[in-house]
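1. pasted the sequence and its predicted model underneath.
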Amino acid sequence: MKKHLRVIASMDPASGGPCQGIRNSIPALQELGITTEVVCLDATDASFLGKDEFKITALGPGKTPYGYTAALKPWLEQHLGDYDCAIIHGLWLYTSFGTYHTWKQLKDAGKQVPKLFVMPHGMLDPYFQKAPERRFKAMRNRLFWQLLEKQVINGVDGVLFTCEQELLLARTTFPGYHPKAELNVGYGIQEPPQKTRIQQQAFLEQCPQAATQPYWLFLSRIHQKKGVDLLIQAYRSHYRQNPHIPILVIAGPGLETPYGAHLKNLAEGLPIYFMGMLQGDAKWGALYGADWFILPSHQENFGIAVVEALACSTPVAISKPVNIWREISDARAGLVFTDDLEGVTSGLEHLLVLEERLKQEYAHSARELYQTRYRVAEAAAYLKQILQQHE
């Protein structure tokens, strides 16, 4: 396969992991002789477009929460036959069923079409159907599943998963789940830039409090499913007993939301510093300098930021709903706890009592796990191999 198409709702870096995963994999696939292009439903004048070294065609913005745009179907009808392979990233939006439906129409009409796969990025996880705060969305998803998404999952040539845990969980969520192929293709990230003083300075310009104190780092979207409220509550209980514990840095988009405001209220009076979204040197400076990377998420399909921390030799403390927790635990690259207040509180206690020698062993194992399992070059080669087997 020499030419791939990726279809995704948005390439906005603030939208989370899927678009970052695309940005990670495309250069590695290019090294293997595969050209990859992206079509998305972002506005054509979006500020983040034009900064990537691969072609992105923006057809949006999509209308309604479903992200519908009339431009997608004619674009696919004209261009879909130009590709050897197409991958839909994500579910529940028009990019999913709209792409599948157009592909099937062309295929049924005898037109040349590529092999089509869908990568759900954890969106078939049962968490999304069980979380109390998602009751309305769960009802919507059940309806969409019966009307639309079941056709996509069962009709495409295969469903791509980032890890074994995601694959297994997907089987438990909806009735009538019968994909033609379930493919655990893994996932990877690019090698981070080498640690530099410039990175450290860029981070400290935004968080000067970290210049003289050790810090724990949460770096992800500010969202209820990430468990940040539990982290702050657990931190408060330890701070009351020991005010000399490391400060807590919380970085990521979403602080302007009601949940973000709630977190700021919870953190009042504590040495907790909210950074907003960190990018470039500031992000890498934060990751390299952290004592621990902490993610107490209630659901995390893969966790690109987790693996970025591993790549920076920063040990991680994560909850069990982070789907790669087994790999991290087995490699002794971090600590694992449950995603409730008791579990997060106990997890932080382990960080506080851990001997420095053991922490350094975790840091060494973190980097080693990245090199052996999550390097993007190996992940891209494996993806190419899997897709070629299904030509």
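-> Yes, it's here.
2. C-alpha only now, for contacts and for neighbours.
-> Fine.
3. how many residues are close by residue 89?
-> Here the count is done by other C-alpha atoms under 10 Å, and residue 89 has 21 residues near it.
4. which ones are touching it?
-> By C-alpha atoms under 8 Å, 6 or more residues apart in numbering, the residues touching residue 89 are 6-9, 18, 96, 118-121.
5. inside helices: which ones of those?
-> Applying DSSP state H to the contacts of residue 89, the entries found in helices are 18, 96.
6. can you pick the most crowded of the contacts of residue 89?
-> Going by other C-alpha under 10 Å, residue 9 tops the contacts of residue 89 with 28 neighbours.
7. for that residue, what are its contacts?
-> Shown in contact with residue 9 (C-alpha under 8 Å, 6+ apart): 40-42, 67, 89-90, 93-95.
8. contacts for stretch 316-332 next, please.
-> Contacts for stretch 316-332 (C-alpha under 8 Å, 6+ apart): 163, 165-166, 292-303, 306, 309-310, 333-339, 344, 347, 362, 365-366, 369.
9. ends of stretch 296-313, what's the gap?
-> Its first and final residues considered, stretch 296-313 spans 19 Å by C-alpha to C-alpha, to the nearest Å.
10. adding another structure so you can compare the two:
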Amino acid sequence: MKLLHVVSSVDRRFGGPIEGVLQRGLRLREMGHEVEVASSDDPGAPHVSAFPLPVHALGPPRRGGYYYAASLRSWLRAHAASYDSVIVNGLWQYHSFAAWQVMRELGRPYVIFTHGMLDPWFNQAYPLKRLKKLIYWPFAEYRVLRDAAAVLFTSEEERLLARQSFWPYHARERVVSYGTRLPPQHAEPLREAFLADHPELRGKRVLLFLGRLHAKKGCDLMVEAFAQVAAEEPRLHLLMAGPDQTGWVGELKARARTLGLADRITWPGMLVGDAKWGAFYASEAFMLPSHQENFGISVAEALGCGRPVLISNKVNIWREVVEAEAGLVAEDSAPGTLDILKAWLAMSPDDRAAMTRRTRALFRERFSVDRMATSLIDVVSDFQAAPRT
């Protein structure tokens, strides 16, 4: 099959959705399918040339947060019919509205991944944005969902939450598998290379956060909880890895200094490639007390690296983690984050080792890229575009 993913941007700094497009796309290509991406990016942007899949960058987008690219609609009108299926990724940007307009004009079906963007948490966290969305909803995104051949969710939790977000709501819902490629398994050389670059971590009990350093992720909860247990375990160390998209890291670092933790938290910035995998293997557990997480690719990656996950119950795959006993789960609050950290420290070495052994089994059973790829093909087979004329 020849598939087209439509996204606002292929910049991987934006987090999970584009990472999912990439990992699924690479695996589908290995399986013999053709996968291309259309985005609103500036064609001269470095992240476009660095993206491993073919990209039709149709920007640059106009300034502002909407990522409007005037040529996207005309390009889709000219080329969409040459693909077996069009998959729209994400809402609330011009690309989803443009895809809806064109596919409706052409009389061809499309499917859409919401990527957690209908989670009601966003309405509570950003009330002013919610007012703008309420105005926009009936004329745009409601129709984008209503007319899609399938609206794809990556967990039952995400599907149920989406129904609470806006009214009216109509969608042909379908839950599909999601995941990522098995991380490299040569742990020791990756670990040693990372520790060579970060010698302050050697001999420490490292807890890893890896993702956007954003208020939604609960990074402040980690710092505050760590401050309350730091004296109990002098070897405990936080590794806070990821890009700072909102200028929040300075405030977090200042808080760490006030708490006397400046030398016990490492901030390496965004990690990719071997450095990312080295960070996983240099850590004993992965921590994500997020206030909202549709799936959490980094959670799946941690499991694939054999690392237990300490997550909030706002990470939508928390039920699978609890069922498999591959991590610990608590509320996305200061008390909850403290409880989960204390529970981890209170576990015996044998119990931690047993939990570690269960992580890879969960990855294989629920979050592998093979299942992720084939589930999309199953959807496309059901809602394949009409025969070309």
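-> Right, received. Where do you want to start? This is a predicted model, so every value here is computed, not measured.
11. what is the equivalent residue in the first structure for residue 140 of the second structure?
-> In the first structure, the residue matched to residue 140 of the second structure (TM-score structural alignment) is residue 148.
12. equivalent analysis for residue 246 of the second structure, please.
-> In the first structure, the residue matched to residue 246 of the second structure (TM-score structural alignment) is residue 257.
13. quickly note the distance from its match to residue 263 of the first structure.
-> Distance of residue 257 of the first structure to residue 263 of the first structure, given as C-alpha to C-alpha: 10 Å.
14. more neighbours: which of the two?
-> When neighbours are counted by other C-alpha under 10 Å, residue 257 of the first structure and residue 263 differ, and residue 263 comes out ahead with 21 against 12.
15. shouldn't the more buried one be within a strand?
-> No: looking at residue 263 of the first structure with DSSP: H, G, I helix; E, B strand; the rest coil, it is helix, so not inside a strand.
16. quick one: contacts for it?
-> 228-229, 232.
17. hmm, try it at 10 Å
-> 222, 224, 228-233, 255, 257, 274 (C-alpha atoms under 10 Å, 6 or more residues apart in numbering).
18. elements contacting the top helix by length along the second structure?
-> Counting residues, the longest helix found in the second structure (DSSP H) is helix 349-366. Contacts defined by 3 or more C-alpha pairs under 10 Å, 6 or more residues apart in numbering; DSSP states H and E place helix 349-366 of the second structure against helix 297-304, strand 309-312, helix 318-324, strand 327-330, helix 334-346, helix 369-382.
19. quick one: which of those is nearest residue 24 of the second structure?
-> Ranking these by proximity to residue 24 of the second structure (C-alpha to C-alpha) places helix 369-382 first, at 5.3 Å.
20. Provide the aligned range in the first structure for that closest one.
-> The aligned range for helix 369-382 of the second structure is 376-389, by TM-score structural alignment.
21. returning to what we had before: closest one to residue 238 of the second structure among the helices and strands packed on helix 349-366 of the second structure?
-> Checking those against residue 238 of the second structure by C-alpha to C-alpha gives helix 334-346 as the closest, at 11.7 Å.
22. orientation of that closest one relative to helix 349-366 in degrees?
-> On the basis of axes from the mean of the first three to the mean of the last three C-alpha atoms, to 10 degrees, helix 334-346 of the second structure is oriented at 110 degrees to helix 349-366.
23. what residues are up against the aligned partner of residue 220 of the first structure in the second structure?
-> Residue 220 of the first structure maps onto residue 211 in the second structure, with residues paired by TM-score structural alignment. With C-alpha under 10 Å, 6+ apart as the criterion, the residues that contact residue 211 of the second structure are 13-16, 217, 219, 240-244, 269-271, 288, 296-298.
24. one more: residue 154 of the second structure?
-> Counting by C-alpha under 10 Å, 6+ apart, the residues that residue 154 of the second structure touches are 113-116, 174-179, 294-295, 316-317, 372.
25. of those, keep whichever come out buried.
-> 113-116, 175-179, 294-295, 316-317, 372 (16 or more other C-alpha atoms under 10 Å).
26. for residue 379 of the second structure, state which of the residues you listed is nearest.
-> Nearest to residue 379 of the second structure among these, counting by C-alpha to C-alpha, is residue 176 at 8.5 Å.
27. tally of neighbours for residue 214 of the first structure?
-> Residue 214 of the first structure is flanked by 17 other residues according to other C-alpha under 10 Å.
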